[in-house]
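Visitor: Need a 3D model of the following:
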Amino acid sequence: MFTNVTRIKDFFIVGFPGLSPDYYIPVSVVLFILYLVIVGGNIFILVFVKCESSLHKPTYLIFCHLAMTDLAFGTATLPKIISKYWFDDSVISFYGCFVQMYFVHFLGATHSFILMVMALDRSIAVCAPLRYTAVFTNTTVSVLCGVSWILPLSWMVGIVVDALTLPFCNSNIILQCYCDHIAIARLGCENVREVEVVAFVGAMFFLLVPLGFIVSSYFIIIVAVIRISNSEGRMKTLSTCTPQLLITFIYYMPRCFVYMANIVGFRFSVPVRIIVVMLYSLLPAAINPIIYCFKTKDIKENLNRRFLVRKINTSSKT
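Guide: Predicted structure coming up:
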């Protein structure tokens, strides 16, 4: 029986432990620039694809869904940690913390499933190119991506409600830059193990099921590419998958590294762990729009055409 259970009204976000106050403003500026890059880059992709009718294709519709998850994730996490270092505002309300936790894990799970849809898109395009336009339409993508958004909803509600039932008696200090399930659950003082196991099983499902499908899809793609008789055809086919491979690699590789490190017993120090989590959570959201623009043929060609037309118009006016 716990007698020191207290009703917590607020949590305190620590951010990067041990960071000197002298670096608070520089860190907040860097995080603010990162947020602007995430917002600007992903909104640009959404608007550009919307305005270019030639990009109204399944592949670019998937890119838009990924851009929405990246934009939403950055908006859910960065403003509070920026406020912490810019205005020395470390306080987040009790329910506000759980709302943030909900969106952190919901958007992560959604992103994984949309990456799975993207792998399906590429596998059909490479393995059944003649049937691709008939099988994989914009409507099909909209349905699959819609399911990717809806599927994690009920699971995350259950996880949040489960964590809300915990009695908190240890502390209200969040050793992280945002509220996540691990950071909150560790503050509980009863039934913590049960709550953590349920959340871990759910997290593994939403991480490993899409990852398993993605690995299988790209294995099938590689086999199909190897069977192409000429080297030029192989390179051309692989180039159509390059953006998707880069996006998937950037998203999954750091996460798998962290999970594998935990399995083999390697433990990061708290500051290092927080930095690693921030890097693999937010850098992909900033980098993905660059990959879309410079590694995707149709987007790159449309951008070049737009800039060329503008340059010609400017020159003619001059």
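Visitor: CA atoms for contacts and neighbours, from now on please.
Guide: OK.
Visitor: thought C169 was touching I184?
Guide: No. Here C169 lies out of contact with I184, judged by C-alpha atoms under 8 Å, at a distance of 11.8 Å.
Visitor: More neighbours: these two, which one.
Guide: I184 (24 against 17; other C-alpha atoms under 10 Å).
Visitor: Next, the second sequence, to be compared with the first:
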Amino acid sequence: QTAYIDHFTLLGFPGLHPQYYGPVSAVMFFVYLVIGFGNIFILVFVMCEKKIQKPTYLIFCHIALSDLTFGTVTLPKIIAKYWFGNSLISFYGCFVQMFFIHYLGSVQSFNLMVMALDRFISICLPMRYPVLISNTVVSVLCGISWLIPLPVMVTVVMQTVFLPFCKSNVIAQCYCDHISIMSQTCTERFLSVSTTAVSLAMFCLLLPLAFILFSYTSIIVMILKMTNANGRRKTFSTCTPQILITCLFYLPRCFVYLSNLKGFSFSLDFRSFLIMLYSLLPAAVNPVIYCFKTQNIKQSLFMKLHRARISIEQNGFPMNKVIRLE
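Guide: Coordinates of the predicted model:
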């Protein structure tokens, strides 16, 4: 019998003892601050620093915006559960969250493909790079990355929201995703709806991944063909940040998907932890990679810090005295 559901309950980590609710929510709040501060810093820094407003760094901005939005969509609600005891999310609020979670994941996948294209042309076709890649071209490509998943995810949501629900309203996860919501439905169309959703999701993940693998394989082959060892090292260092960011996004997801295919079963707590880890770790770590693995950003940042130090000393506050102040 179909039940009327006006809200869902987020289960989070079902095995977590109440005495750890405070520390867990504090950790998640800290992660949210790291995601917020780090990605806002990247966005503001690139916008204000004209000399690094180049195609590669504009792609970083699109990825940072996606990471920032994803953290904002997912973390506040689960933090509220453990901090304030509020585990309820409205029926339509759950579907809105589901839409943004899958939409932003797909956007990130396409943005990583644009990033791989940028590195591929830069290293494999360096003479053509100024002609093929510009700020305008990158902005258009990243804009398309935000547009392509939109009708796909609207289709997935519209297929699911009108299904009958006859099971519990408990979401066995820290946020609303398609699999968790579908597990609460009772419909003969379950298989067709699930198959359609998975097919569309795989299109948004595997199509970019195929090009990314082709791109970085070609780059590695090109680097290995170089006779100059110093040239190989410098060339490889220019695409190290992109490779790290891509691995952070895809490798944990591939691990979870392959584990499911091989029949490995995880406890609800460990499964929720894994999903939160691969969802939020890239958003928290990416700004660090931008700053310390990207030469131009690192140099610009150090120059600004150096000028700030000189300014402080010229105003009569030597840095060694400032450091001693309590």
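Visitor: For the stretch 201-318 of structure 1, which segments count as helices?
Guide: For the stretch 201-318 of structure 1, the helices defined by DSSP state H, counting those that start in this stretch cover 231-263, 270-295, 297-317.
Visitor: Quick check: which of those is buried the most?
Guide: helix 270-295 (a mean of 18; mean count of other C-alpha atoms under 10 Å).
Visitor: Including distance to D22 of structure 1, could the helices of the stretch 201-318 of structure 1 go into TSV?
Guide: Below are these laid out as TSV (distance: least, C-alpha to C-alpha, whole Å):
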stretch	distance to D22 of structure 1
helix 231-263	30
helix 270-295	17
helix 297-317	42
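Visitor: Which stretch among the ones you listed approaches L31 of structure 1 most closely?
Guide: helix 270-295 (9.9 Å; C-alpha to C-alpha).
Visitor: From the chain's centroid, how far away is the closest one?
Guide: The chain centroid and the centroid of helix 270-295 of structure 1 are separated by 8 Å under C-alpha atoms, centre = their mean, to the nearest Å.
Visitor: how big is the offset of it relative to structure 2?
Guide: The superposed helix 270-295 of structure 1 is, by mean C-alpha distance after the TM-score superposition for structure 1, a mean 0.4 Å from where its aligned residues fall in structure 2.
Visitor: which helices and strands does that helix pack with?
Guide: Contacts defined by 3 or more C-alpha pairs under 8 Å, 6 or more residues apart in numbering; DSSP states H and E place helix 270-295 of structure 1 against helix 24-51, helix 58-86, helix 231-263, helix 297-317.
Visitor: Tell me the spacing between L61 of structure 1 and F87 of structure 1.
Guide: 38 Å (C-alpha to C-alpha, to the nearest Å).
Visitor: Which residue of those two possesses the greater neighbour count?
Guide: L61 (20 against 12).
Visitor: residue in structure 2 matching that one?
Guide: Matched across to structure 2, L61 of structure 1 falls on L58, judged by TM-score structural alignment.
Visitor: can I assume I89 of structure 2 sits in a strand?
Guide: Yes. Counting by DSSP: H, G, I helix; E, B strand; the rest coil, I89 of structure 2 is part of a strand.
Visitor: how about it, what's its match in structure 1?
Guide: I89 of structure 2 maps onto I92 in structure 1, by TM-score structural alignment.
Visitor: whereabouts in structure 1 does stretch 266-276 of structure 2 align?
Guide: The alignment of stretch 266-276 of structure 2 onto structure 1 (TM-score structural alignment) spans residues 268-278.
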